[in-house]
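>>> quick one: sequence plus predicted model below, questions after.
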Amino acid sequence: MSKRLIVSLLFILFTFTACSQNDSLKGDKPPKTQIKVGNQTYETKLGTYCWESKGQAECVDTAGPIELLKDEKKIPVKAGEVVKIVMNYSPKPGEIHLNEIVNNKESEVIIENNHFTVPTKKGIYYYSYGVYWRDKKDKHVSHGDAFYAFALEVK
């Protein structure tokens, strides 16, 4: 092989490696996510996820929010209170969804600027917070996704 060919191949290899590292996510699994109610901060429970980091990918499948949280203490909230979802991680996910589960019926909740409003009716509400890190060039390629579960008890 000529030196020119070797240098060209190394340049191509370096370019592809550098590009793939730009989209690589940090950590060996999705970041911790909390919810903030008033001045109190609470942990969420990581559920199902797929995560790609340093050229390695892993997918973990768990039970849904109700089963995942059956032995967990429900977070007390007031009717109509505002809840903030906090994820101290960069890059931020490009797509988010929040689903509420009540009496085995699931519906999407409007979330703006990582905030949503708690229902006004008393009861226990389960939530699934789904986040997705899509490729910047091809939105059909995912570098990671995660679902976090938490339960609120409206008093």
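Happy to help now that I have it. Bear in mind that the values here come from a model prediction, so they are computed numbers and not experimental data.
>>> okay, CA-based contacts and neighbour counts for the rest of this
Fine.
>>> so what does the longest helix seen in the chain touch, helix or strand wise?
Identified as the longest helix of the chain according to DSSP state H is helix 3-22. Contact here means 3 or more C-alpha pairs under 8 Å, 6 or more residues apart in numbering; DSSP states H and E; on that basis helix 3-22 packs against no helix or strand.
>>> got another, please set it beside the one above:
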Amino acid sequence: MKGPLAAMLLLAAACSLGAAPLPTAAADVGGSHVSLARGSYCWSSGGQATCADSADPEALLRTGYLKPVTAPSGAPVKVTFNSAPSSVENRLLWAASGTVTAAASPGASFVLAAQPGRYVYAITGKWQEGDVSFLLPVDVTS
């Protein structure tokens, strides 16, 4: 009985040893370097799979989970990851004005909105283990 139990424990330990942790991301925007909050994701690694949905941006701002960075309109944004994704897309997720018409664009670099206001951008990376979205809240100034 000890043999099969030991083999199961060894197998379980081996499966979790190779688990890849969720990636992290940061952005350079308006002269600031900020860590990005994780949004929704699905991740499968080391024999375990997890999916999590993020609350809506307005609720995340209200609770303080998202803390906007201030940057001028049209400022360039460059997002970097601690491990390279196979692809990245960015999109304007939320605007205080309530008007969001932008479609997703490829790449980890983009420019901020031209109009002053509060915005939340979603940057989604795709890895072999899954997809992870990161949120960039910005107070855009003129």
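Great, that's in hand. This is a predicted model, so every value here is computed, not measured.
>>> TM-score for these two?
Scored against TM-score structural alignment, normalised by the length of structure 2, the superposed chains reach a TM-score of 0.72; 120 aligned residues with a C-alpha RMSD of 2.3 Å.
>>> next SSE downstream of the longest helix of structure 1?
strand 34-37 (DSSP states H and E).
>>> give me the buried positions along that following strand.
Residues of strand 34-37 of structure 1 classed as buried: 34, 35, 37 (neighbour count, 16 or more other C-alpha atoms under 10 Å).
>>> how close does it sit to structure 2?
The superposed strand 34-37 of structure 1 is, by mean C-alpha distance after the TM-score superposition for structure 1, a mean 1.1 Å from where its aligned residues fall in structure 2.
>>> what's the next helix or strand after that strand aligned against in structure 2?
Following strand 34-37 of structure 1 in sequence order, the next helix or strand is strand 40-43 (DSSP H and E). Under TM-score structural alignment, the counterpart of strand 40-43 of structure 1 in structure 2 spans residues 32-35.
>>> contact partners of the longest helix of structure 1?
The set of residues that contact helix 3-22 of structure 1 without belonging to it, under C-alpha atoms under 8 Å, 6 or more residues apart in numbering, is residue 54.
>>> and stretch 6-18 of structure 2, by the same measure?
Contacts with stretch 6-18 of structure 2, where a contact means C-alpha under 8 Å, 6+ apart, come from 45, 46, 47.
>>> what sits against the second one?
It stands for residue 46 of structure 2. 15, 16, 17, 18, 19, 20.
>>> okay, now the aligned partner of residue 138 of structure 2 in structure 1: neighbour count?
Using TM-score structural alignment, the equivalent of residue 138 of structure 2 in structure 1 is residue 152. By other C-alpha atoms under 10 Å, the residues close to residue 152 of structure 1 number 18.
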